[in-house]
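J.: Generate a structure from the sequence data that follows.
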Amino acid sequence: MIPLAAAQTEPTVPLLDAPPRRTGSGGRVAAVLAIVLGTATVIGSYVLAVLDPTGRAFDDAVMDAATGVGLRGEGLDVLELVGIPTVALAVIVLAGVALARGRGDRALGVVALVLGAQLVTQVLKAGLVRPESLEGNSLPSGHVTLVASLGLALVLVVPRALRPLAGLVAVAVTGIAGVATMVAGWHRPSDVLAAVGVVAATGGVVTLAGALLRARPRPRPA
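T.: Down below sits the predicted model:
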């Protein structure tokens, strides 16, 4: 029998190994998945709804039906809210929320997400072609890209407990913007879907880059 004094001084031996510390690998996997799915969405939208004649006809028919419901003016009113001053103000507010929470990396992420997604959209819009059409290419939608990127930025900067609510708001405003562009006759469904894909992929890149930068070993002070 071990004396009481000895038992108090002996180190405790754990019966089970301590659980490993979380390294954030789940966030990296989610970011990579967003990049893959977002890229696949953009490619699929272009191939199936632009290059394929049957898909192109269906895409045009849906936009024509949306335009014909007689709500063109309402759609234009909604889209007028999405302009440079409004977007700039939203970016400043979202970055300010991140800074107020002590998350400078998230503040930089907001700017990188909104500007990066819009840059990708404009490059794709200028580089892709629409066969058998005298119109310029409209895929992806720039307006939907802006709204969706701001919605995703909102999800990234709010506290974890509020992210489900922020996600619902992001989906709602993106859906409204997408419908408005079709009702106004500006974009087809494939343009809207491709814009969402661009934002998802860009968000994945920004998130993955932030995770990799945070994981870098910091040099010890001399």
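J.: going forward, measure contacts and count neighbours with C-alpha atoms only.
T.: Fine.
J.: now the helices for the chain?
T.: In the chain, the helices defined using DSSP state H lie at 4-9, 25-46, 53-67, 72-79, 84-100, 104-127, 142-157, 163-183, 189-215.
J.: Please find the angle between the direction vectors of the fifth one and helix 142-157.
T.: Interaxial angle of helix 84-100 relative to helix 142-157 (axes from the mean of the first three to the mean of the last three Cα atoms, to 10 degrees): 10 degrees.
J.: for the helices of the chain, which one sits closest to Ser133?
T.: helix 53-67 (10.6 Å; Cα to Cα).
J.: Kindly provide the distance from Val93 to Arg28.
T.: For Val93, the distance to Arg28 equals 26 Å [Cα to Cα, to the nearest Å].
J.: more neighbours, the two?
T.: Neighbour count, other Cα atoms under 10 Å: between Val93 and Arg28, Arg28 has more, with 19 against 14.
J.: Now that one: closest residue in space that isn't a chain neighbour?
T.: Distances taken as Cα to Cα, 6 or more residues apart in numbering put Leu208 closest to Arg28, at 5.7 Å, once the chain neighbours are dropped.
J.: compare with the first, here's sequence two:
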Amino acid sequence: MLYQPALAVDRHTATVGARRELRTRLLAAAVVAFVGVFLVYLLAVRTRWGQDFENAALAGARQHRDGTWYAEADRWLNRISAESFGLSLAVIGAVGLLRRRHLLAVCGVLAGLAAVVGARILKDVLPGRPVLGAPAGAGHAALQAPNTLPSGHAAAVMGLFCAAIIVVSGRWYVPVTLLGLPGAAIAGAATVAAHWHRLSDAVAADLLVLAAGLAGLAVVAQLGLVLPTRGETRSTFGQRLMYAFLICLATAALAVGAGYALRYHGSTTPSVRGDAAYWSSQALAVGAAVATAGAMLGVCRRLESVGQRPRRTLTIPDD
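T.: The predicted structure is shown next:
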């Protein structure tokens, strides 16, 4: 009996330490993802070779305007509105309330909102796209185009997926992934196909959503609402199969994108270069989106939510 208070203090200290360590790791990962947004901007927007590749991809998209994918992509993107996004977030928040994870529901909704608002802010704050290689004596308007990075539509769809993963319990990961990942995976590719955005806009949107989701998890970790899973992470057969499929899909898409990129660099014919850059952008956009979704799933599956915020207790050891 004499040592029970001291043991309680040690247990409380260990819990607080684990919570802080989890918060620090999540924040560090969020910072890395956020820095990745600016690296994508610098490589794709502020370099000549990055601009040439994405301009060729847009030229290739124009070559495919007669195809059904262009019309379907344009029609699907037009369905992503403020109303549909807000309604989807409300449904996700309601799921969290039904689970009695009120602050976790707030975290998921705010993470989705932060991704879209952050995309809007970055689009206005980042400098415009310089037209590298413009002829001497060209006016200012010809030397710079408006910035389009990151894509708000890609951020909205991926933000909804990550918000849902944050809010639902682990047993629902497979159904939510099967329902939500297809839209999130093709959103970036659709913006390129419909001639709305460039590849870098979609990839930057994925990284921004990942940063927002990880930062939100860091906040609830600080509050003690999520904790690391105890012992080995136990996944069902369906979950393991889903993770393996996501890894294979992301790897295959990135490999196809890299293959078309090599074809783009090896060709001198404008039409072939445009077609290769277009399909490379399509595949890389899908691969980046699936990798982002897989990363968010990988983080969430190693966390467990608690019903309410732990109470702070003051333990006075016996003399």
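J.: ok, back up a step: what's the most buried one of the helices of the first structure?
T.: helix 142-157 (a mean of 25; mean count of other Cα atoms under 10 Å).
J.: Give me the range in the second structure that it lines up against.
T.: Under TM-score structural alignment, helix 142-157 of the first structure corresponds to residues 152-167 of the second structure.
J.: can you check stretch 83-92 of the first structure too?
T.: Counting by TM-score structural alignment, stretch 83-92 of the first structure corresponds to 81-90 in the second structure.
J.: wait, what's in contact with the residue opposite Val42 of the first structure in the second structure once aligned?
T.: Aligning on TM-score structural alignment places Val42 of the first structure opposite Val37 in the second structure. By Cα atoms under 8 Å, 6 or more residues apart in numbering, the residues touching Val37 of the second structure are Val203, Ala204, Ala205, Leu207, Leu208.
J.: Let me have the residues you listed in a markdown table, adding distance to Gly17 of the second structure as columns.
T.: Shown next, in a markdown table, are those (distance: Cα to Cα, whole Å):
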| residue | distance to Gly17 of the second structure |
| --- | --- |
| Val203 | 35 |
| Ala204 | 33 |
| Ala205 | 33 |
| Leu207 | 28 |
| Leu208 | 28 |
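J.: now, among those, which is nearest to Thr68 of the second structure?
T.: Val203 (23.9 Å).
J.: these two touch, right, that closest one and Ala288?
T.: Yes: in this structure, Val203 of the second structure is within contact of Ala288 by Cα atoms under 8 Å, at 6.3 Å.
J.: hmm, back to that, can you redo the helices of the first structure as JSON lines, where the extra columns are distance to Leu134 of the first structure?
T.: What follows is these, written out as JSON lines (distance: least, Cα to Cα, whole Å):
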{"stretch": "helix 4-9", "distance to Leu134 of the first structure": "86"}
{"stretch": "helix 25-46", "distance to Leu134 of the first structure": "17"}
{"stretch": "helix 53-67", "distance to Leu134 of the first structure": "14"}
{"stretch": "helix 72-79", "distance to Leu134 of the first structure": "23"}
{"stretch": "helix 84-100", "distance to Leu134 of the first structure": "29"}
{"stretch": "helix 104-127", "distance to Leu134 of the first structure": "14"}
{"stretch": "helix 142-157", "distance to Leu134 of the first structure": "20"}
{"stretch": "helix 163-183", "distance to Leu134 of the first structure": "19"}
{"stretch": "helix 189-215", "distance to Leu134 of the first structure": "17"}
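J.: looking at those, which is closest to Ala18 of the first structure?
T.: So among these, helix 25-46 is nearest, using Cα to Cα, at 18.7 Å.
J.: just how off-centre is the closest one within its chain?
T.: 10 Å (Cα atoms, centre = their mean, to the nearest Å).
J.: Could you do stretch 214-222 of the second structure as well?
T.: Distance of stretch 214-222 of the second structure from the chain centroid (Cα atoms, centre = their mean) equals 16 Å.
J.: on average, how far is that stretch from the matching bit in the first structure?
T.: For stretch 214-222 of the second structure, the mean deviation from the first structure after alignment is 1.0 Å (mean Cα distance after the TM-score superposition for the first structure).
J.: matching residues in the first structure for that stretch?
T.: Using TM-score structural alignment, stretch 214-222 of the second structure corresponds to residues 204-212 of the first structure.
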